[in-house]
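Asker: Sharing a sequence plus its predicted fold:
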Amino acid sequence: MQDLLRDLSRVVLAGRSLDEALGDVTDIASRGIPGAESTSITLIRGEKAFTAAYTGEMSLAADELQYDQGYGPCMDAGRGGVVLRIDDMRTEQRWPDYVSRVVGVGVLSSLSVPLPFQGTSIGALNIYSSQPAAFATPESLDAGSQVAGAIAVAVANADAHARLGEHARNMQLAMQSRAVIEQAKGVLMAQRRVDAEQAFEILREASQRYNRKLRDIAVGIVESAQTR
């Protein structure tokens, strides 16, 4: 467990895409979780579930069998926020269509651990094995929970960076809008011999009259003045 925690702590999040960080985490999970042969991360966005990262083709195949049917242990764990363990696919009764097909891709046991994020679950860590009862020990669940926590941190980090980037883009657009509005006011002040307040009122009235954004009206005035 100490090796697993050490490796998870070394995953670099800053300056990387979420896909890259999660790819590292699935690699660590496959090496560090007792019984794991192949691992994947299912993320759920609304009604859609998808595999965000995986290590080993077995996990991807098992995930996609569930997405095709719209249910299965990884999706139910992600939606319900519960840990779901299958010790033997050949005798499992809860998902009969899924388990009968997943045996065909080599899976005999699995462990799905929900991903906690802001008081809810956003998906699941999925761990697969070609051996029955591969995750029947407390060590497997403990290690899976540690990895799930690391995934939540990576997702939170990516979410924070996305919000920061969106805020920066909005600020840039606001500054650009302000600049072109000031330019348009200057044009109107020169053309109509009005002060800044009157020029802005002309822009505002035009925006209301033509049901267009103030910035779009300003752009039109500036472009018209530049073509003369």
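Answerer: Perfect, I can see it now.

Asker: rest of the way, CA atoms for contacts and neighbours
Answerer: Noted.

Asker: And for the residue nearest the centre of the chain, nearest residue in space, chain neighbours not counted?
Answerer: The C-alpha lying nearest the average C-alpha coordinate of the chain belongs to Val155 (CA atoms, centre = their mean; 6.3 Å). Nearest residue to Val155 in three dimensions, chain neighbours excluded: Leu18, at 6.8 Å (CA to CA, 6 or more residues apart in numbering).

Asker: picking that back up, looks to me like the residue nearest to the centre of the chain is in a strand.
Answerer: No - counting by DSSP: H, G, I helix; E, B strand; the rest coil, Val155 falls outside a strand, being helix.

Asker: Verify the stated contact: it with Arg16.
Answerer: No - using CA atoms under 8 Å as the test, Val155 is too far from Arg16 to be in contact (11.7 Å).

Asker: what about the residue nearest to Val155, distance to Val113?
Answerer: Separation of Leu18 from Val113 (CA to CA, to the nearest Å) stands at 19 Å.

Asker: Looking at the two, which has the bigger crowd around it?
Answerer: Val113 (28 against 19; other CA atoms under 10 Å).

Asker: Mind checking what secondary structure the more buried one has?
Answerer: Under three-state DSSP, Val113 falls in the strand class.

Asker: Does it touch Gln146 like I think?
Answerer: No - using CA under 8 Å, Val113 is not in contact with Gln146; the gap is 9.9 Å.

Asker: Can you name the residues that contact Lys185?
Answerer: Contact analysis of Lys185 by CA atoms under 8 Å, 6 or more residues apart in numbering lists Ala196, Ala199, Phe200, Leu203, Ala218.

Asker: With Ala158 instead?
Answerer: If you count contacts by CA under 8 Å, 6+ apart, then Ala158 has Ser17, Leu18 around it.

Asker: which is the next helix or strand following the host helix or strand of it?
Answerer: According to DSSP states H and E, Ala158 maps onto helix 138-192. Sequence-wise, the next helix or strand downstream of helix 138-192 (DSSP H and E) is helix 196-210.

Asker: Residues contacting that following helix, please?
Answerer: Contacts of helix 196-210 (CA under 8 Å, 6+ apart): Lys185, Gly186, Leu188, Met189, Lys213, Leu214, Ile217, Ala218.

Asker: Give me the buried entries from those.
Answerer: Buried by 16 or more other CA atoms under 10 Å: Lys185, Gly186, Leu188, Met189, Leu214, Ile217, Ala218, out of the contacts of helix 196-210.

Asker: Among those, which pair sits farthest apart?
Answerer: Spanning the widest gap among these are Met189 and Leu214, at 16.6 Å by CA to CA.

Asker: Presented hereafter is structure B, for comparison with structure A:
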Amino acid sequence: MEASLARGLARAARAMAHQPDLQATLDTVCAEAVAAVGADACSIFLLRKGTVHTAAVSTPELRAAEEAQVAAGEGPCLDVVRQRRVVDVPDLRTERRWPRWAPRMVELGWLSVLSVPLVERDRTVGSLNFVSRAAGGLGEPAADVGRLFAEHASLALTAARTEYSLVEAVGTRHAVGLAQGILMERYGLDVDRAFEAMRRCSQEGNVKLRSVAEHVVRDRRLPGGDAAVRG
């Protein structure tokens, strides 16, 4: 590996690892990826509950193109998530694999695409997608750098998602505890009955337990009012 590339990847890894939250990490990955590969723009697709969504883009101009890919249900970025392989498209003007999506990309001014899988604990969780306004703008050298960059990006995203989950868990426990205390004081419930009232409200309303707890803390009552306590 060239010394300049190694230094660039190391600097990018540090930048990605020192972000305050998950979205900031995603945005930084996109920005650093553009510089590392020499693309015109970059996006990140992530898989969540079986559905692929656009998690970040380096420029607003790219969002319409990526959302068109999701809407069409076809495209290289989706193929990467499904098949866990690098997809390099040198010229979208002659591409026939994605007849609904490729013409839309050309219409928006994007002519070549390189998509690389993002892997977390041996599981494909998304794709890192580089695009260029020039045909043939991304080739084999870019693919090699893209693979290396994706490995660093995957580690940064795994760490950010783990931290986000921990913060969410701590926040949920804190909110639930406060809400339990409020319900116990207002309705004379014990700890278990206060929790059961919130759990029942969460299930019947199809909302997260944390949302129910935050409502109790804010309004001093369950979303369903006094009747929700009696069940």
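Answerer: Nice, I can see it. Bear in mind the structure is a predicted one, so any value in this text is a computation, not a measurement.

Asker: can you tell me which of the contacts of helix 196-210 of structure 1 lies nearest to Val82 of structure 1?
Answerer: Taking CA to CA as the measure, Val82 of structure 1 lies nearest Lys213 of the contacts of helix 196-210 of structure 1, at 48.3 Å.

Asker: angle of the helix holding Ala158 of structure 1 against helix 196-210?
Answerer: Interaxial angle of helix 138-192 of structure 1 relative to helix 196-210 (axes from the mean of the first three to the mean of the last three CA atoms, to 10 degrees): 110 degrees.

Asker: From the chain's centre, how far out is helix 138-192 of structure 1? Work that out for me.
Answerer: 14 Å (CA atoms, centre = their mean, to the nearest Å).

Asker: and the gap between the alignment partner in structure 2 of Gly119 of structure 1 and Glu151 of structure 2?
Answerer: When structure 2 is aligned by TM-score structural alignment, Gly119 of structure 1 is paired with Asp122. Per CA to CA, Asp122 of structure 2 is found 11 Å from Glu151 of structure 2.

Asker: Neighbour count: those two, which is higher?
Answerer: Using other CA under 10 Å, the more surrounded residue of Asp122 of structure 2 and Glu151 is Glu151, with 16 against 7.

Asker: so what's the more buried one up against?
Answerer: Applying CA under 8 Å, 6+ apart, the residues near Glu151 of structure 2 are Leu118, Val119.

Asker: what's the next secondary structure element after whatever helix or strand Met16 of structure 2 lives in?
Answerer: In this assignment (DSSP H and E), Met16 of structure 2 forms part of helix 3-17. Next helix or strand after helix 3-17 of structure 2 toward the C-terminus (DSSP H and E): helix 22-37.

Asker: tell me what that following helix is packed against?
Answerer: Using 3 or more CA pairs under 8 Å, 6 or more residues apart in numbering; DSSP states H and E as the contact test, the elements touching helix 22-37 of structure 2 are helix 3-17, strand 41-48, strand 51-57, strand 123-132, helix 140-187.

Asker: May I see the ones you listed organised as JSON lines, with distance to Glu204 of structure 2 added?
Answerer: Formatted as JSON lines, the helices and strands packed on helix 22-37 of structure 2 follow (distance: least, CA to CA, whole Å):
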{"stretch": "helix 3-17", "distance to Glu204 of structure 2": "40"}
{"stretch": "strand 41-48", "distance to Glu204 of structure 2": "24"}
{"stretch": "strand 51-57", "distance to Glu204 of structure 2": "25"}
{"stretch": "strand 123-132", "distance to Glu204 of structure 2": "31"}
{"stretch": "helix 140-187", "distance to Glu204 of structure 2": "17"}
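
Asker: Please work out which of the ones you listed is packed deepest.
Answerer: Highest mean neighbour count among the helices and strands packed on helix 22-37 of structure 2 (mean count of other CA atoms under 10 Å): strand 123-132, with a mean of 24.

Asker: Show the contacting residues for Gly119 of structure 1.
Answerer: Taking CA under 8 Å, 6+ apart, we find Gly119 of structure 1 in contact with no residue.

Asker: Gly81 of structure 1 versus that one, what's the distance?
Answerer: Where Gly81 of structure 1 is concerned, Gly119 of structure 1 sits at a distance of 10 Å (CA to CA).

Asker: same check, this time on Ile28 of structure 1
Answerer: Using CA to CA, one gets 23 Å for the distance from Ile28 of structure 1 to Gly81 of structure 1.

Asker: Show me what the residue nearest to the centre of structure 1 aligns to in structure 2.
Answerer: Residue pairing (TM-score structural alignment): Val155 of structure 1 is matched to Leu157 of structure 2.

Asker: what do you get for Arg31 of structure 1?
Answerer: Here Arg31 of structure 1 is matched to Ala35 in structure 2, going by TM-score structural alignment.

Asker: neighbours around that match, how many?
Answerer: Around Ala35 of structure 2 there are 14 residues (other CA under 10 Å).

Asker: For my notes, confirm Arg210 of structure 2 occurs in a helix.
Answerer: Yes - Arg210 of structure 2: assigned to a helix according to three-state DSSP.

Asker: Could you pull up the residues touching it?
Answerer: Neighbouring residues of Arg210 of structure 2 by CA under 8 Å, 6+ apart: Thr172, Ala175, Val176.

Asker: farthest residue from the center of structure 2?
Answerer: Max radial position in structure 2 (CA atoms, centre = their mean) goes to Gly188, at 42.7 Å.

Asker: how about the nearest residue to Arg96 of structure 2, chain neighbours excluded?
Answerer: In this structure, Arg96 of structure 2 finds its nearest non-sequential neighbour in Ala102, 7.8 Å apart by CA to CA, 6+ apart.

Asker: same check, this time on Val52 of structure 2
Answerer: Leaving aside its sequence neighbours, Val52 of structure 2 sits nearest to Leu46 (CA to CA, 6+ apart; 5.6 Å).
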